[in-house]
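K.L.:
Sequence plus predicted model, see below.
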Amino acid sequence: MPQHDGHTNPAVPPPRTPGQTAGTPPRPVEIEVAGGCWRLDTLADKAGDEVYAAELIASPSPHQPSRRLWNTTQPDPASLEEALGWAIPHGALNVLVDRSPSGPAPDKTTREHPTLPDDAIHSPAYRPTRTSTVRRTGAPTTSYGRLLHTDNQATRRRWTDGPIQIDVRRRAGCP
């Protein structure tokens, strides 16, 4: 059952999430980590094909607004997971895959100064934990661990044959 978020007046925009400034639209998936917030989105490349984007936004402080620390755009969800170095839970992945692109993809990776080197995003401060808050368009706020637990319970089947392992996942809404 969806949880009420306290926002009931459609004439007033919903409250901003951590790391979101007045000029920043919400992303379909946001995952909070110790060092900031990951924003995941579906975009369109120049040919109109869907691509998947992630950006790490530093948590704002009283003296400094939020800023982008790192970002990437990948051709498919598996490549995005590989670039991030952590699994995107199925419940969050469905939000990205089942939506139309929200805008054009950048021509190239855009980095604002100062930025993190690519290997820095693999440090614990930038990786989700079981208690990381996950916000998804059209779904109640939950934890990263809860989504992973749900993945392992009902949406995954694994077959192993020697060194080969195959994971089959069911999309939400499919029997």
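P.N.:
Perfect, I can see it now.

K.L.:
C-alpha from now on. contacts and neighbour counts both.
P.N.:
OK.

K.L.:
counting contacts, what elements does the helix or strand harbouring residue 145 pack onto?
P.N.:
If you go by DSSP states H and E, residue 145 is part of helix 144-150. Helices and strands touching helix 144-150, by 3 or more Cα pairs under 8 Å, 6 or more residues apart in numbering; DSSP states H and E, are helix 90-97.

K.L.:
next helix or strand past the helix it packs on?
P.N.:
Toward the C-terminus, helix 90-97 is succeeded by strand 133-136 as the next helix or strand (DSSP H and E).

K.L.:
on that earlier part again, mind listing what's buried along the helix holding residue 145?
P.N.:
Neighbour counts over helix 144-150 (16 or more other Cα atoms under 10 Å) mark 144, 145, 146, 147, 148 as buried.

K.L.:
go on, stretch 68-84?
P.N.:
Of all the residues in stretch 68-84, those buried under the rule 16+ other Cα under 10 Å are 68, 69, 70, 71, 72, 73, 74, 77, 80, 81, 83, 84.

K.L.:
one more structure, for comparison:
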Amino acid sequence: MASDITFEEYMALSRITFEWADSYDSKQFDRLAAILAPEVTLDYSEAFGQKPITMSKESFLKLSDNPNRLGGIVDCIHHIGGSKYDRTGPDTVTGYHQVRTEYKRYKTVEKKEVEATGQGLTLMHHYYKKVDGKWKLAGTKPGRRMNDFNFDEIFAEGNPKSKI
């Protein structure tokens, strides 16, 4: 059964959530690296029908900073609405965040011509884990509540059906 977290934990986890969103939006992947656990699980089963995968922090950063994704031709902005946190173990917490995300995918890195735009509403699950006494982001699971425009083409690499 889930239980409450302390105020100090709430503040630490809220900071991690902000850093997660703003590091993507600003393309400051060093900030993303600072909040990640050594292993990160991505669960896109609900959003894209893919099996969850666990990868090293370094592999996750490489995926995030990919020039064909958030590291280059895709710009984004994450708006975080309401959040709640449930303790799931002595050193683990699950966060639930209402997130609205806007994306633009450009044809080239010069960003002169937009190829696709998309907006999504999701209930984002974040999995937090204490590592060496500090809270870290250990996983994400976006839901898929509502998408607008040509959202499915945002992360396509030559194939509009391609995902993560």
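P.N.:
Great, that's in hand. Bear in mind the structure is a predicted one, so any value in this text is a computation, not a measurement.

K.L.:
Provide the TM-score value for the superposition.
P.N.:
Superposed pair, TM-score by TM-score structural alignment, normalised by the length of structure 2: 0.27. Supporting alignment: 75 aligned residues with a Cα RMSD of 5.2 Å.

K.L.:
how close does residue 19 of structure 2 get to residue 59 of structure 2?
P.N.:
According to Cα to Cα, to the nearest Å, residue 19 of structure 2 and residue 59 of structure 2 sit 19 Å apart.

K.L.:
more neighbours, the two?
P.N.:
Counted by other Cα atoms under 10 Å, residue 19 of structure 2 and residue 59 do not tie: residue 19 has more neighbours, with 19 against 13.

K.L.:
Show me what counts as buried in the longest helix anywhere in structure 2.
P.N.:
Secondary structure of structure 2 per DSSP state H: the longest helix is helix 7-26. Residues of helix 7-26 of structure 2 classed as buried: 13, 14, 16, 17, 19, 20, 21, 22, 23, 24, 25 (neighbour count, 16+ other Cα under 10 Å).

K.L.:
and if you look at stretch 117-137 of structure 2?
P.N.:
Neighbour-count burial for stretch 117-137 of structure 2, counted by 16+ other Cα under 10 Å, picks out 117-129, 135-137.

K.L.:
Can you tell me which of those residues is nearest residue 8 of structure 2?
P.N.:
residue 135 (10.9 Å; Cα to Cα).

K.L.:
element containing residue 80 of structure 1, please.
P.N.:
Per DSSP H and E: residue 80 of structure 1 is located in helix 77-84.

K.L.:
no wait, residue 85 of structure 2
P.N.:
Taking DSSP H and E as the definition, residue 85 of structure 2 sits inside strand 74-89.

K.L.:
what's the angle from that strand to helix 7-26?
P.N.:
Calculated by axes from the mean of the first three to the mean of the last three Cα atoms, to 10 degrees, strand 74-89 of structure 2 forms an angle of 160 degrees with helix 7-26.
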